[in-house]
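Peer 1: Mind looking at a prediction? Sequence and model below.
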Amino acid sequence: MTIRPLPDTLVNQIAAGEVVERPASVVKELVENALDAGATRIDIDLEEGGVRLIRIRDDGSGIAPDELPLAVARHATSKIASLDDLEAVATLGFRGEALPSIASVSRFALTSRRAGEEHGASLPVDGGKLGSVSPKSHPQGTTVEVRDLFYNVPARRKFLRAERTEFSHIEEWLRTLALARPDVELRLSHNGKASRRYRGDGGMATAERIVETLGEEFSKSTLRIDHAAAGLSLHGWIAQPTYSRASADQQYLYVNGRPVRDRSIAHAVKQAYADVLFHGRQPAYVLFLELDPRRVDVNVHPAKHEVRFRDARLIHDFVYRTLHDALAQTRAGEAPVALPSQLAASAAANAGYAQQPWPGPQQQSPLSLRIGEARAGYAQLYGQPAAPVAEFPSLPQANDGETPPLGYAIAQLHGIFILSEAADGLIVVDMHAAHERIGYEKLKAAHDGAGLRTQPLLVPQSVAVSEREADVAERETATLAELGFEVTRSGPQALTLRSVPALLAHGDTEALLRDVLADLREHGESRRIAAARDELLSTMACHGAVRAHRRLSIPEMNALLREMEATERSGQCNHGRPTWARFSLAEIDRWFLRGR
């Protein structure tokens, strides 16, 4: 075949394959154009999940009649004019591909009127074939109609899902937008019926929009984030660990106001929650990252779902440190958390702790760490682990002055829970889970205070790696040394390991080194050493914690409550389970129908 240029219609249909995945993609592109035009109200009318009709009407600045054909021309835009503009994009849409791509796979009409003009103008486009511009009555703003999506590309239409599924994708994207733009009113209707309205208000705060979109339960369980450093700013809300999800359905990230997906930041968030989240659960958050537009490339994905940071390593560490420090302040008693459904699970879990055997060589962790050996080694290096509850100093029981956040102990229930009288009701504490967290944090503090110790190997170990892994090891020699590994490159695909972290010397250090190299290659940093250390210390703290069915005196219970109030992350045990629950007097009154 001879080389020849493709027809414009076919070029646009090829581009549509990247930009227009489903009706939700069309809604996204058209609504973003409306926002860039300064719209304060956007109406979205759909039929059959958007397949039959998508109509977007806005009150933005509008388009001049002679510019309507340009609006549906390839790579024509009013948002960038030079390379400098492209490197500092501040608008949501800018590539100039969306409208021609959408118009090439639908029956399309664009109608608009600018302020001061007597009437509007309309341009029809059928499957990429432009009609003629004609006058049409229209208020200020723009209306875009997209009918019969993919009618001329039947293979693409076959991949669309059921009407309800396509509509749910549009609803979810609209929720994502609503969180970022509380100043804009958004109205959605489906098959002639009003479906959803996000009221727009110039004074509406994002916090109010969060209640409107994600509900009061999420709003009541959040921690406010607001931190700036190194030219970066991170603000928003993260859910406390007790409010976790089975899936990642409430994870919203915005970079300079643009909703995106970023693996590096998702990894940073996951690491920040690693020490407090129950296994298999997902954190929930709404986070806004602001930085100089020149430090982020938003032009790496046709649909603009992803971005590329010029300082990915710095941003990963900034997000991790910010969230890690915020979660460290989640001490028990600081916020009302009523989780009665968790009590039965906690009791069942604690019932097994009393008979739990000490892990032997046959019960090793994935890193093959021998807990008994490691515990003895730890005692030599850092002293004995957390003291039992009986050694805590007893505090006065008298209710003098202000009541502490967790109140004063009044009884013990089934040798598992501590019942405490608080200023506004009843506190229930899972004593094993609470003491486990206290001991764990003390062990970590002792280890961090003593610094990371390394242990030289009697015989240097040769490690076979890929050439790419060897390159990473050679480039990150200083970083590996900070993590306790002394590594040198001994060949194109070989490393020589001379020392390892002392606390992990009995584990599979070769596998650990490979995992660290993988993290350094993908994320620019690694917490594998800290995670392995924390796994070991967590096990030690679990076995050192007070057992279920042990009777405590009132002074011992009060001492444990005071320790919880002073300990970071004491709202959850080492495994992410809640350590306490609060029941207000009003809630208890409702149990007995008092006042009715």
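Peer 2: Received the coordinates, thanks. Residues are numbered from 1 along each chain as shown.

Peer 1: CA only for contacts and neighbour counts going forward, please
Peer 2: OK.

Peer 1: what does the longest helix seen in the chain contact?
Peer 2: Ranked by residue count, the top helix of the chain under DSSP state H comes out as helix 431-450. Outside of helix 431-450, the residues within contact range by C-alpha atoms under 8 Å, 6 or more residues apart in numbering are 350, 382, 385-387, 389, 416-418, 534, 537-538, 540-542, 544-548, 560, 563-564, 567-574, 577-580.

Peer 1: Next up, a structure to set beside the first:
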Amino acid sequence: MSLDDPKISRPVIRQLDEAAINRIAAGEVVERPASAVKELVENALDAGATRVLVEVAQGGKGLIRVTDDGCGMGPEDLPLALSRHATSKIDGSDLLNITSFGFRGEALPSLGAVGRLRIVSRVAGGDAHEIRVTGGEMSPVRPAALSRGTVVELADLFYATPARLKFLRTDRAEMQAIADVVKRLAMAAPGVGITLKDVTEGERVVLRAEPETGDLFDALGARLSGLIGRDFVENAIRVEAEREGVRLTGYAALPVWSRGAAVAQFFFVNGRPVRDKQLYGALRAGYMDVLARDRHPAAALFLDCPAERVDVNVHPAKAEVRFRDPALVRGLVVSALRAALAGSGPRASSSLGEAVLGAALGGAPRVYQMDRPATATLTRARDWQAPAMEEAPALWSAPPSARVEDAAPAVEETARPLGAARAQIHETYIVAQTDSGMVIVDAHAAHERLVYERLKRQMADTGVARQALLIPEIVTLGPDADRLLDHADDLAALGLTIEPFGPGTLAVRETPALLGAVAVEPLLRDILDEIDDLGRSEALKGRLDAVLSRIACHGSVRSGRRMSADEMNALLREMEATPNSGQCNHGRPTFVALKLADIDRLFGRS
């Protein structure tokens, strides 16, 4: 049929009205109640607030109220604030130099289009005024009562677009999403007090973060301790690095304090919480080789760079960013994490020691001083039960279950991080004494890591041995071949030599000797997938490291082998000098440290 057929109606182009435009825009900006909370708290932070109160009812569907003590707005600003693309954050002349959370002027008009919005605000030295918007209809500005700052109240979210309500989850799930948003914003601003309350039935404080003071790391550490947990900061290392004007700071958890899911990974770019796939990939790469496959690192990392070197305007919810030089940023994150982890020295997770003590206590009830026999009674009981002197040799002649070293260690050795070896238990575990407690070392796991690190250093010094293929393997990859050739030099450094062999085809001439017979095409496709995901590939290096790890595992001290005192102390000293010695090649801890005060508590001596 032809378009000239009169039976076919031509579509008519129409100009949408303002209400429809705002509802469409709200679909991008306000995806769920947590999105509204994020926008309103960001506005409060942009206004210079020192305290922010967020009150939520029915998971944000019934009510969202954000109160701040920021600079406020005058009566002439209120109607403008509800106009699309009206903002005080930028003047529109330079969209690359954005230093505030908000900058598009979309949040408030979008919220007013899908809910019942009320704003009360007061500037210093002026009077308070309020304005209301219901389904996009704006009321006149009226006088109101408020001491300072701004109160934004959003009721009946999505009442104007009821179809959106069907896609929301339960009140509890929406509240969890709101709490996660508020937590991330609280991390971004340690100096601001932020409180989240659920006012559905009464008042329940969901999250409270008091303003923190001190330098960067002290304030951030205190804020993270309250939001993630004291254990995180106690088992984390400080990360601080800078390269070509890009600075990385924050905390990264020890590998042995890993999580079962990626739930404790937080990134901030110029103070803005982001969920960036490339940054998460860099975090995984930084922990590669020190974590088990099914474990995830925990970290809170802050990237700061000139505003013109990062584009924050690539996502409707501003959740993603785009760097002008992504390779520089990724390299900084990876190298800073690896350097921090390697330079942290032998550190055991405090939670491991607490777990050991908890297992030893077995949940037994605490014995208070009044329940213990008197000291004199205990002394008489011991004297009465003590064997006669002539019986003592027979009683003590049985072989001990642990082999104890006769020679007392030098005092200076107990001052070392891993102390001085005192005994070997079950021909597997080394017990060492430190000035502040004791250390239990898994000799096999520790030696496995030491041998593995030594093999990696040797491979880095001498290069990767290659085996030339008698007949080069030809692999057809289509358009992906050119992308792989862009990384040919990096692959050659790891022993994989590829050359072009016609359009979309590669010739593989050499493979790493350590891998033996290797299926070349699947390996190349794995590398391509990783390049697509992260911008570069660690697949080949990972395979080589896996081979070295197996060699180290089979070549390390085996359980059941008796070690002399010199051997045990030599192992402890090498652990102290070797990076990543706190965990074996499979991510398991190599030692547990127990403080003397905790041991005393275990025996009721404290």
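Peer 2: Happy to help now that I have it. The structure presented is a predicted model; accordingly, all values stated were derived computationally and were not measured.

Peer 1: returning to that earlier point: from the contacts of helix 431-450 of structure 1, keep the buried residues only.
Peer 2: 350, 385-387, 389, 416-418, 534, 537-538, 540-542, 544-548, 560, 563-564, 567-574, 577-580 (16 or more other C-alpha atoms under 10 Å).

Peer 1: Show me what Val592 of structure 2 lines up with in structure 1.
Peer 2: Matched to structure 1 by TM-score structural alignment, Val592 of structure 2 sits across from Ala581.

Peer 1: ok, now Leu227 of structure 2?
Peer 2: Leu227 of structure 2 maps onto Thr213 of structure 1 when the alignment is built from TM-score structural alignment.

Peer 1: Spatially nearest residue to its match, not counting backbone neighbours?
Peer 2: Closest residue in space to Thr213 of structure 1, ignoring its immediate chain neighbours: Arg175 at 6.2 Å, by C-alpha to C-alpha, 6 or more residues apart in numbering.

Peer 1: Please pull up the equivalent of that neighbour in structure 2.
Peer 2: In structure 2, Arg175 of structure 1 lines up with Lys183, judged by TM-score structural alignment.

Peer 1: that's a strand at that match, yeah?
Peer 2: No: counting by DSSP: H, G, I helix; E, B strand; the rest coil, one finds Lys183 of structure 2 to be helix, located in no strand.

Peer 1: does it really touch Leu227, like I thought?
Peer 2: Yes: applying C-alpha atoms under 8 Å, one finds Lys183 of structure 2 in contact with Leu227, separated by 6.8 Å.

Peer 1: Please list all residues in contact with the match of Leu227 of structure 2.
Peer 2: Applying C-alpha under 8 Å, 6+ apart to Thr213 of structure 1 gives the contacts Arg175, Ala178, Leu179.

Peer 1: Break down the stretch 51-200 of structure 2 into its strands, ranges please.
Peer 2: For the stretch 51-200 of structure 2, the strands defined by DSSP state E, counting those that start in this stretch cover 51-57, 63-68, 116-122, 129-134, 137-138, 142-143, 149-155, 193-198.

Peer 1: and the ones you listed as a markdown table, adding mean neighbour count?
Peer 2: Output for those, formatted as a markdown table (neighbours: other C-alpha atoms under 10 Å):
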| stretch | mean neighbour count |
| --- | --- |
| strand 51-57 | 22 |
| strand 63-68 | 24 |
| strand 116-122 | 25 |
| strand 129-134 | 22 |
| strand 137-138 | 14 |
| strand 142-143 | 12 |
| strand 149-155 | 24 |
| strand 193-198 | 21 |
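
Peer 1: now the ones you listed as JSON lines including distance to Asp218 of structure 2?
Peer 2: Converted to JSON lines, the strands of the stretch 51-200 of structure 2 look like this (distance: least, C-alpha to C-alpha, whole Å):
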{"stretch": "strand 51-57", "distance to Asp218 of structure 2": "20"}
{"stretch": "strand 63-68", "distance to Asp218 of structure 2": "25"}
{"stretch": "strand 116-122", "distance to Asp218 of structure 2": "34"}
{"stretch": "strand 129-134", "distance to Asp218 of structure 2": "39"}
{"stretch": "strand 137-138", "distance to Asp218 of structure 2": "46"}
{"stretch": "strand 142-143", "distance to Asp218 of structure 2": "43"}
{"stretch": "strand 149-155", "distance to Asp218 of structure 2": "28"}
{"stretch": "strand 193-198", "distance to Asp218 of structure 2": "16"}
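
Peer 1: any chance you could map the helices in the stretch 301-450 of structure 1?
Peer 2: Here the stretch 301-450 of structure 1 has its helices, by DSSP state H, counting those that start in this stretch, at 312-328, 340-353, 371-382, 431-450.

Peer 1: what's the spatially most central residue of structure 2 in contact with, if anything?
Peer 2: Centre of structure 2 computed as the mean C-alpha position; nearest residue by C-alpha atoms, centre = their mean is Gln265, 2.1 Å away. Applying C-alpha under 8 Å, 6+ apart, we find Gln265 of structure 2 in contact with Tyr280, Pro297, Ala298, Ala299, Ala300.

Peer 1: Compare those residues with structure 1 and list the overlap.
Peer 2: Retained in structure 1 (both residues aligned by TM-score structural alignment, their matches' C-alpha atoms under 8 Å) from the contacts of Gln265 of structure 2: Pro297, Ala298, Ala299, Ala300.

Peer 1: Contacts only, for the second one.
Peer 2: Residues in contact with Ala298 of structure 2 (C-alpha under 8 Å, 6+ apart) are Ala252, Ala253, Trp257, Ser258, Arg259, Ala262, Val263, Ala264, Gln265.

Peer 1: where's the aligned partner of the residue nearest to the centre of structure 2 in structure 1 relative to Ala272 of structure 1, distance?
Peer 2: Using TM-score structural alignment as the criterion, Gln265 of structure 2 maps onto Gln251 of structure 1. For Gln251 of structure 1, the distance to Ala272 of structure 1 (C-alpha to C-alpha, to the nearest Å) stands at 14 Å.

Peer 1: repeat for Ala530 of structure 1
Peer 2: Taking C-alpha to C-alpha, one finds Ala530 of structure 1 at 12 Å from Ala272 of structure 1.

Peer 1: Leu40 of structure 2: what's it in contact with?
Peer 2: Val66, Ala107, Val152.

Peer 1: Just to confirm, what residue in structure 1 is aligned with it?
Peer 2: Aligned partner of Leu40 of structure 2 by TM-score structural alignment: Leu30.

Peer 1: Equivalent analysis for Thr195 of structure 2, please.
Peer 2: Thr195 of structure 2 maps onto Arg187 in structure 1, by TM-score structural alignment.
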